[in-house]
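Engineer: this one's sequence-less:
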């Protein structure tokens, strides 16, 4: 019989139980015991869902109270000495993830090209790896006690090292591979002692164009693991690993998982030489998107594999189902036709079950299920809702000059300085202010139609006026309206654009307790009317200082949505860019002089293989240019990027030609800014001096230290002062305390640099 399994499962719960339990614990309303009890209930429910779907082995180790990379760092003792001795307590997770009064949290970045953030382990040269697998082993016993056969999932030793950061300058992490492999071997021995038959070892870095020394390390590292049971399934995903087939096929493993959604052709590089005892796990159902699987097309791929491999063919999603919502069953208000086009995590397991039965018993055994899937796919393909001819015509009419500003930055900058008269080191924030319970209640009542339009608008305007007043009192130079009316930076705009649809409960974890509900791009995208102009005009009327118009950029709109798969992504990106462009021009016409087009996802959507970056970056730069390129020289365009590895794409970021870019730099002590300095980034830049993802309130001295670093790297005349990111998730008391310290730090630095105001703008000024 064909085995079906999953590489991982959503862990937040159908009602986001994990999110609320975490936040209650952090607020001190519940204790760690209550949080752990919530985790046990979620694991039990997830395993039961998998068993109900026909999985013979449930996945263990995919559940985490914050992040699996962090869990692995703790399991192998790879935690920074600056946090002291943390042990394996759950509160240690939160110290590392959220920081302490004396220590900033671990750095955070995106997991490959997804919107999931992982915490980056800091590994020091003199910190020995020490195995403490008590948490994982307890989960295995927990699953066994419930009658399940557990399949533990581990992040592979080389992927763990590659995705970590050396905390010791000049120390290469690859040198620690053999030592870490010994810990993994001990862990496998302990799992074998519990009767575990299979373990899944994820090595997603194999989808990258790996350096030769890292690729060469696979053979000796996996040789360390060969003597220890259980059987080892090497899991790869997100792209083809066929370039590394010679290395992979020589590894002492017992099975291989391939992503046949992102890279269906790669199976041909392995199938002729697949060792006789290996299983092949075919990732045939899309673990990254929400559209129903074309079961006929999937069977066409699987049947030849099944004829050759028989029971050695396993079926799985292409990757962990962490990246999709849990279940479609709760979406009772979703348009019926559109709902029939979708499959979330539960439905994807059901699709795998249908495919397995078709392979084992023939297509006739599942004729009814195949017919339903076929009808849904045909409905989506031929629906008149998905294509708008006027949108296609506007995209076809795009001219190259539309994607760039009329004048270069060197000509625009003096015009903007004359218009805004800002001081040295101008202060601003990224856009959002705390979403208080009152604001959330207001928005919820309006959404439930318990509140009229005028009453809702009045409540929003009260929040905007409050945000403007607080910023005036704090002494900010460029203000924001605070985004009280916005639930999410993508969903808010998607709700006002045609071609998007929305769910009620389709939450996906972004990091920790942070969940997002990505909209669905099912058809051509266009803007029927202005989206933010009235709000921006009102906010600007409350102050003589400039107030930024706040928009989400086309790349981020694309990357943070579930995107249609029946049209090239570049075509969808152009549609989004034209929609944002129309809004930018309307804001300018309304007198808004500074417009921020956020692109935090600019880097994360790149192909995994660097050789494919050029075309993708060109498309992203063009999209931003289309959105921003139509305004006058005096209009200042800002963009914001955060929590991603931007060092390698700086030429493309410079080509975006935003007048001001704000970036996340506080967790890394301005390390990212060094790259901007070495690159000699030509425009203005605001390196974040305040980590908003941690409850820790930085002092004026902390931020002054970061500003000193910034002034030593970037010409002072081109520096801005701002937090790392928006402040939506924080509370007002901590926000005002941190922002007041930030403004004081900026004023102190201005005073310190007063004698250098006349220094040439092309030269960094030492603090």
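Structural biologist: All right, it came through fine. No experiment lies behind these values; they were computed from the predicted model shown. Numbering: from 1, shown residues only.
Engineer: switch to C-alpha atoms for all contacts and neighbour counts from now on
Structural biologist: Will do.
Engineer: what's near enough to touch residue 318?
Structural biologist: 237-238, 258-262, 282-288 (CA atoms under 8 Å, 6 or more residues apart in numbering).
Engineer: here comes the other one, which I'd like you to weigh against the first:
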């Protein structure tokens, strides 16, 4: 029985790739040094997997930016604005970032300096329901598929040189499958239906597979995760066409699907003419028996029961039990692997020195998951490691009964959840007049989303406090000075509703997680999000509660510095959940409700302290949507309820705000309305207010702050630009329900950009007030 892996983290144990890429972008390292670091990481990854007993090791799971971008450059899908005679790695960086180190910062390349659009990066999207991102392939009128980037073949040759005589080690290139690649691509300036490109795309895939076979490759992993979606008939037909063509390849194909059940695509997947199928036995567990029974016995079936998306130890004995029936049927044609690529988990638990030892005993990162796969395979092959399996069994049992994990008071509170009224005392239509009478805000009230520039000085003070170099009193004084400065600036600018600027906050989830019981944080638990961007998700390991108030003192101090209204700022429960590694021993809904109850306490304490506008950000609400639309409503129901648990206890005159990042609202607008926030702020400037259409079509009843300038750009918007955007919004939303604000928080911007932009924003609101009041 073959032990294989679908992909391994590419960042290095200590984010070596991140630092080398960023140094290359800055011109501090050259391409030779970047490629050397990349080779070193790949070599270490291969050696780690060989040592762990992996027999079929993935190649081409390495990328400087992301694996979809790798496929685009391999297949010649390079937008015209970045095209040049011969491909080099800088083309990929231009596609991802809009520029490369050799550019002057204004144009993508000398060849296209005359093109005013040259330099805008490709769109970025989340890889299915993960927190990993990819650059969306662009199909243009001129797009022709051809092999332009040979890095795949170079890396395969590099890996094959590591084959060892007498050792059962081989290498398996990983490709995004042709149907998934087409599905994820977007047409730009062409109306040609994507599926009409399939035949010509398959020609290049055949060429790629032929070249791999000539290099000595016997197996190729072809990732088709869209098999977990609800596919229309033409996309199902595309699978038949694609794999009927690729069946002629000299390489054997292992088709990999993950993150979901196959659903109605199960029969399709079983009959495709491939040599094997990989299935995510965790996220697809409810269909696992059906697949085992239906899949042809003369083909390879790979089953992943080691979680590639989360950081908990596998219950090995349970996994072995689940696989025994498949082993009886498939014998050596049963392969074992993680559920998906290990890209989505941190690299190595061994380097974590500060985690509580009990908690550490419950965890497994990428390196440890390889060992788990080996233990499962050995047991199924009759070479059971009884000591290791007994140790695993003890750890699984200990976690279930752990005092660290279980908090009786929190569980009792969850049991009484139905005693909490989820609706505000009165509906928005009745609350709104009371709030207007209380706050006396002008037409088009101005505010910001919460954070202000986090300067090097602010970050240094936080580091000094964390390392013990300054006292708590010194830290508080430094943060209060920053809050005073932010309040003064807002008042001088003339903003109507102020915020304290959040200088004390490192990250919108981490800041709260560090103050909640049931959360833990790693030192080196980094995971790649895209390119050089790595995140270190918190770990929700147990029942969540709030030992003490988290933001009240800062908000009270900020309110004491102004006669104007000061908004309290919190991160919502759904976002706290979706941006963390979540415990796997209870439904996500229960964990989310525990966080919501902790935040409810914070909201009520803020209200008692005199903070009567409170913003609860739910940036990640849409991100949590299940892959199958049939499952959406259940998720949206409990996600909205969690928001209502947080907010429903306040008085009618306390105004609840929420903020949501770039989102398509059309298909979740009913859920957004059900949240019943008095004011929602959304990012709309990039779409020129087009994202408001969903709110108009639905007749959204509450107040809206459509972002009037893009904070991700250093450009300072003019008064005229913002007036135009607000005028567009006013044609869609009644003016008495419109707010004026930036698209998002200002944490990543500098004051030299932020202050003039806000001055212009306030002036735009003034001009509009005069215009509307005069008419």
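Structural biologist: Nice, I can see it. It should be emphasised that the depicted structure is a prediction, and the values quoted were computed from it without experimental measurement.
Engineer: before we move on, back to that, got the contacts of residue 318 of the first structure as TSV, with secondary structure columns?
Structural biologist: Formatted as TSV, the entries for the contacts of residue 318 of the first structure read as follows, by DSSP: H, G, I helix; E, B strand; the rest coil:
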residue	secondary structure
237	coil
238	coil
258	strand
259	strand
260	coil
261	coil
262	coil
282	strand
283	strand
284	strand
285	strand
286	coil
287	coil
288	coil
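Engineer: Just send these back as JSON lines, with neighbour count and distance to residue 250 of the first structure too.
Structural biologist: Below are the contacts of residue 318 of the first structure laid out as JSON lines (neighbours: other CA atoms under 10 Å; distance: CA to CA, whole Å):
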{"residue": "237", "neighbour count": "26", "distance to residue 250 of the first structure": "19"}
{"residue": "238", "neighbour count": "25", "distance to residue 250 of the first structure": "22"}
{"residue": "258", "neighbour count": "29", "distance to residue 250 of the first structure": "16"}
{"residue": "259", "neighbour count": "29", "distance to residue 250 of the first structure": "19"}
{"residue": "260", "neighbour count": "26", "distance to residue 250 of the first structure": "21"}
{"residue": "261", "neighbour count": "22", "distance to residue 250 of the first structure": "24"}
{"residue": "262", "neighbour count": "19", "distance to residue 250 of the first structure": "24"}
{"residue": "282", "neighbour count": "24", "distance to residue 250 of the first structure": "19"}
{"residue": "283", "neighbour count": "29", "distance to residue 250 of the first structure": "21"}
{"residue": "284", "neighbour count": "28", "distance to residue 250 of the first structure": "24"}
{"residue": "285", "neighbour count": "28", "distance to residue 250 of the first structure": "27"}
{"residue": "286", "neighbour count": "25", "distance to residue 250 of the first structure": "28"}
{"residue": "287", "neighbour count": "30", "distance to residue 250 of the first structure": "28"}
{"residue": "288", "neighbour count": "22", "distance to residue 250 of the first structure": "29"}
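Engineer: Correct me if wrong: residue 452 of the first structure contacts residue 446.
Structural biologist: Yes: the criterion here is CA atoms under 8 Å, and residue 452 of the first structure meets it with residue 446 at 6.6 Å.
Engineer: Those two: who's more crowded?
Structural biologist: Set residue 452 of the first structure next to residue 446 and count neighbours by other CA atoms under 10 Å: residue 446 wins out with 16 against 12.
Engineer: Can you say which helix or strand has the more buried one in it?
Structural biologist: Secondary structure from DSSP states H and E places residue 446 of the first structure in helix 437-447.
Engineer: Equivalent analysis for residue 412 of the second structure, please.
Structural biologist: Short version: residue 412 of the second structure belongs to helix 408-415, going by DSSP H and E.
Engineer: Quick one: the residues in the first structure that that helix pairs up with.
Structural biologist: Alignment of helix 408-415 of the second structure against the first structure: residues 389-396, by TM-score structural alignment.
Engineer: mean per-residue distance, the matching stretch to the second structure?
Structural biologist: With the two structures superposed, stretch 389-396 of the first structure lies on average 1.9 Å from its match in the second structure, counting by mean CA distance after the TM-score superposition for the first structure.
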